[in-house]
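J.: Coordinates for the following, if possible.
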Amino acid sequence: MFHKEGTQSILLATIFTAIVLLLTDNFIDTNWIKMTIQLATLLFLIIILQFFRNPKRIAILNENHIIAPVDGKVVVIEEVFESEYFKDKRLQISIFMSPINVHVTRYPLSGLVKFSKYHPGKFLVAWHPKASEENERTTIVVENKTFGAVLYRQIAGALAKRIVNYAQEGMQVIQGTDAGFIKFGSRVDLFLPLGTQVNVVLNQKAIGGKTIIATK
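T.: Purely as a prediction, here's the structure:
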């Protein structure tokens, strides 16, 4: 199963692969050169298909859980000052996504979307300390009765040139459902209320829609 955001890329990659295979079969006589080009082209198509995969995951809904919004590695767990929306201290948990991870973003909790804003910006590497404030990004705040307001931020990386965000202010969203997509390596930051019980550790692998990040 592939994500709808990959439809155009997959179609173009398939057409490109077919053309290259046809041309090499008809115009290149040296077998090792032909095979090298064809294998490289097929590998390119496989990478595109792999990047836009969208595994079906059904989240177990729980208002007392914050679940991972994306697949990746937990790279930050710290108390910080969140300056855009809350303007106070929050518990930040960041998940870094490499190009080989699933890049679907999922809602970490059910609730009402209180805030959704896109910010143009730079394309620093996703693990750069200033990426959260200077890179192209979207900021989304979802509120429920258990946690109050929870902010998550999709952040573009050095390779990520497009962030897709489906959250709009006033929407009621369901935990674990499709919230968007980030093309190529990137990061998602969660900002939780102080005192939230963290259920992950640094360098732990998180699975979007499955891993319980925090509890109340």
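J.: CA atoms for contacts and neighbours, from now on please.
T.: Fine.
J.: all strands for the chain, in order.
T.: 65-67, 72-82, 88-97, 104-106, 111-119, 137-144, 148-156, 163-165, 172-173, 178-182, 186-192, 197-198, 205-206, 212-215 (DSSP state E).
J.: could you check the angle strand 148-156 makes with the second one?
T.: Following axes from the mean of the first three to the mean of the last three CA atoms, to 10 degrees, one obtains 120 degrees for the angle between strand 72-82 and strand 148-156.
J.: Flag every buried residue along strand 72-82.
T.: With burial defined by 16 or more other CA atoms under 10 Å, the residues of strand 72-82 counted as buried are 72-77, 82.
J.: Check which helices and strands that strand sits against.
T.: Counting by 3 or more CA pairs under 8 Å, 6 or more residues apart in numbering; DSSP states H and E, the packing neighbours recorded for strand 72-82 are strand 88-97, strand 205-206.
J.: One more pass at 10 Å, please.
T.: strand 88-97, strand 186-192, strand 205-206 (3 or more CA pairs under 10 Å, 6 or more residues apart in numbering; DSSP states H and E).
J.: Format those strands as a markdown table; extra columns: distance to residue 53 and mean neighbour count.
T.: Putting these into a markdown table (distance: least, CA to CA, whole Å; neighbours: other CA atoms under 10 Å) gives the following:
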| stretch | distance to residue 53 | mean neighbour count |
| --- | --- | --- |
| strand 88-97 | 14 | 21 |
| strand 186-192 | 16 | 26 |
| strand 205-206 | 17 | 20 |
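J.: I'd like those laid out as TSV, including distance to residue 177.
T.: Listed next are the helices and strands packed on strand 72-82 as TSV, based on distance: least, CA to CA, whole Å:
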stretch	distance to residue 177
strand 88-97	18
strand 186-192	16
strand 205-206	16
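J.: how far is stretch 20-29 from where the chain is centred?
T.: Centroid separation between stretch 20-29 and its chain, computed with CA atoms, centre = their mean, to the nearest Å, is 38 Å.
J.: before we go on, could you also do this sequence so I can check it against the first one:
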Amino acid sequence: MAGELLDNKGRGDAAWQWPAIHPEGRKIGLIATAISLVFLLIFDWELIGWPLLALSAGVFAFFRDPERVVPQGDNCIVSPADGLVSMIAEVEPPAELQGDDGTGMLGLPPGPVIRISIFMSVFDVHINRAPIGGVVRRLVYMPGKFMSADLDKASEENERQHILMERGDGVAIGFTQIAGLVARRIVPFVKPGDMVAVGQRVGLIRFGSRVDVYLPAGTDAKVMVGQKMIAGETVLAEVGKQQLLEGIAH
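T.: Model prediction:
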């Protein structure tokens, strides 16, 4: 009926449900489960089998892929990752996201901008989502180290993947997927030229990592250090809006 409030799938009633498991993790989880069952049912080695079975459940949980309700707003920049805001700093964007990449397509302009760093533990959902809707203009993979992702220098020294997106009005956002101590693979779901919607899945990082978001010039963060983010739902900032935030942890 007109005016009826619906859930994120267009139904009248909302209910909790088990989150889907992303295909990237199903094979790993099934292999781990099969190995644990071999130890339990064939060799009867419970000391090994039960811990492996618990690890299998953990693998499935790690690759969970819940649905998200994306905020509707022309200037909203949403979080690309689940996790904790570990740093907010004014920095120069990475060189890989600036200038001409050889195709004639310009990247982010030089000059300091606000960078929001979101740390993902192994308990967070690791599916990353687009902070804005638009065209993927650039995707640059950089090999590197596997230091703790919560260190500031991880932005420049760890294995990482830069993604540059541009809205229809020319506003560009850059963000970087950064591997951590345990993470050993960054998996992209998109490529340059793809058109994606805000909150759409764009990739994942296996096992504990970080995502840096570079806000447009003249835009301040609407979140604070220590705040919990939900990918595709939490609004990080509004394009062109500047404000001073203060908060108290409880």
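J.: Out of the strands of structure 1, which gets nearest to residue 7 of structure 1?
T.: Of all those, it is strand 178-182 that lies closest to residue 7 of structure 1, at 12.7 Å by CA to CA.
J.: average gap between the closest one and structure 2?
T.: Compared with structure 2 after the fit, strand 178-182 of structure 1 shows a mean deviation of 0.6 Å (mean CA distance after the TM-score superposition for structure 1).
J.: Specify, as a residue range, where that strand falls in structure 2.
T.: Here strand 178-182 of structure 1 aligns to structure 2 at residues 201-205, judged by TM-score structural alignment.
J.: Residue in structure 2 paired with residue 7 of structure 1?
T.: With TM-score structural alignment as the criterion, residue 7 of structure 1 matches residue 26.
J.: From residue 141 of structure 1, how far off is residue 117 of structure 1?
T.: 9 Å (CA to CA, to the nearest Å).
J.: Please say which of the two ends up with more neighbours.
T.: residue 141 (24 against 14; other CA atoms under 10 Å).
J.: can you pull the contacts of that one?
T.: If you count contacts by CA atoms under 10 Å, 6 or more residues apart in numbering, residue 141 of structure 1 has them with 85-86, 111-117, 148-153, 167-169, 190-191.
J.: rerun at 8 Å
T.: Residues near residue 141 of structure 1 by CA atoms under 8 Å, 6 or more residues apart in numbering: 113-116, 149-152.
J.: That one -> structure 2?
T.: That one, residue 141 of structure 1, aligns with residue 164 by TM-score structural alignment.
J.: Excluding chain neighbours, what is closest to its match?
T.: Spatially, and ignoring its direct neighbours in sequence, residue 164 of structure 2 is nearest to residue 174 (4.5 Å; CA to CA, 6 or more residues apart in numbering).
J.: Under the alignment, what does the one you found map to in structure 1?
T.: Checking TM-score structural alignment: residue 174 of structure 2 goes with residue 151.
J.: Check the gap between the aligned residue in structure 1 for residue 142 of structure 2 and residue 186 of structure 1 for me.
T.: Applying TM-score structural alignment, one finds that residue 142 of structure 2 aligns to residue 119 in structure 1. Note on residue 119 of structure 1: its distance to residue 186 of structure 1, by CA to CA, is 15 Å.
J.: what does residue 97 of structure 1 give?
T.: Plainly put, residue 97 of structure 1 is 5 Å away from residue 186 of structure 1 if you go by CA to CA.
J.: Surely residue 192 of structure 2 and residue 134 touch.
T.: No. Counting by CA atoms under 8 Å, residue 134 is not a contact partner of residue 192 of structure 2; they are 11.2 Å apart.
J.: So those two - more neighbours on which side?
T.: Between residue 192 of structure 2 and residue 134, counted using other CA under 10 Å, residue 134 has the larger neighbour count: 23 against 14.
J.: where's the more buried one relative to residue 208 of structure 2, distance?
T.: In terms of CA to CA, residue 134 of structure 2 sits 27 Å off from residue 208 of structure 2.
J.: just residue 187 of structure 2 next, same as before
T.: Residue 187 of structure 2 is 13 Å from residue 208 of structure 2, by CA to CA.
J.: For these two, indicate the residue with more neighbours.
T.: residue 208 (24 against 16).
J.: so who does residue 198 of structure 2 touch?
T.: 70, 78, 129-134, 232.
J.: Residue 30 of structure 2 versus residue 135 of structure 2, what's the distance?
T.: From residue 135 of structure 2 to residue 30 of structure 2 the distance is 35 Å (CA to CA).
J.: ugh, wrong one, I meant residue 228 of structure 2
T.: Using CA to CA, residue 228 of structure 2 is found at 31 Å from residue 30 of structure 2.
J.: same question, residue 42 of structure 2
T.: In terms of CA to CA, residue 42 of structure 2 sits 17 Å off from residue 30 of structure 2.
J.: Which one of those two is surrounded by more residues?
T.: residue 30 (15 against 9).
J.: what's residue 119 of structure 2 in contact with, if anything?
T.: 83-86, 149-150, 208-211.
J.: brain fart, residue 122 of structure 1
T.: Taking CA under 8 Å, 6+ apart, one finds 134-136 in contact with residue 122 of structure 1.
J.: again with residue 207 of structure 2
T.: 62, 121-122, 126, 182-184.
J.: which non-adjacent residue is nearest it?
T.: residue 183 (4.7 Å).
J.: so what corresponds to that neighbour in structure 1?
T.: Aligned partner of residue 183 of structure 2 by TM-score structural alignment: residue 160.
J.: That match against residue 187, yeah?
T.: No. At 9.7 Å, residue 160 of structure 1 does not count as touching residue 187 under the criterion of CA under 8 Å.
J.: is it true that residue 139 of structure 2 touches residue 194?
T.: No. Using CA under 8 Å, residue 139 of structure 2 is not in contact with residue 194; the gap is 10.8 Å.
J.: Neighbour count for the two, which is higher?
T.: residue 139 (21 against 13).
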